[in-house]
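need a 3D model of the sequence below.
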Amino acid sequence: MLPESQRVPSPCVRNCCLNDGDICLGCFRSMQEICQWLQASDELRVQFLENARQRRKALTLPLNAL
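Modelled structure (predicted):
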């Protein structure tokens, strides 16, 4: 396995705040994805990042909706 410095980097922004669905509002990963991150393959990490991207997109309000 590659050293951590050569693997897919964590999206963690050190601003953890979980919503009611156990999704971090800092990085948009689920609690399960966060807990599995260090053991996850790069392929799985990429999937976690895509899941987070989709969550962020779904939860982000358009500016004109404010």
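
switch to C-alpha atoms for all contacts and neighbour counts from now on
Fine.

in contact with the closest residue to residue 25 other than its chain neighbours, which residues?
Spatial nearest neighbour of residue 25, excluding adjacent residues (Cα to Cα, 6 or more residues apart in numbering): residue 17 at 5.5 Å. Listed by Cα atoms under 8 Å, 6 or more residues apart in numbering, the contact partners of residue 17 are 23-26.

before we compare anything, build this one as well:
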Amino acid sequence: MSASERPVPSPCVSICALDDDDICTGCQRSVAEITRWSRMDNEERRSVLALCHERAKARGLVWMLPAKP
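Below you'll find the model as predicted:
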């Protein structure tokens, strides 16, 4: 991370409960991702956020609008 780059903020929404797959129902991070977050660089954090988004879509928590023709 460069000196001028700010840290990517945590996606935590203070709804901390794990599902049967040990994924947080609030932020969609795994236990390992939550534990490691403070030691991740911004590139890794962005990768985790992308995974969280995909998990949320797979669980029907995010609705995607179709692209306009």
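
next, the TM-score between them, please.
The TM-score (TM-score structural alignment, normalised by the length of the first structure) is 0.82; 60 aligned residues with a Cα RMSD of 2.0 Å.

which one of the contacts of residue 17 of the first structure is nearest residue 55 of the first structure?
residue 23 (8.7 Å; Cα to Cα).

from what I see, the closest one and residue 31 are in contact.
Yes: if you go by Cα atoms under 8 Å, residue 23 of the first structure and residue 31 touch, sitting 6.2 Å apart.

between these two, which one's more packed in?
Higher neighbour count among residue 23 of the first structure and residue 31: residue 23, with 20 against 14, using other Cα atoms under 10 Å.

show me what that one lines up with in the second structure.
Taking TM-score structural alignment, the alignment pairs residue 23 of the first structure with residue 23 from the second structure.
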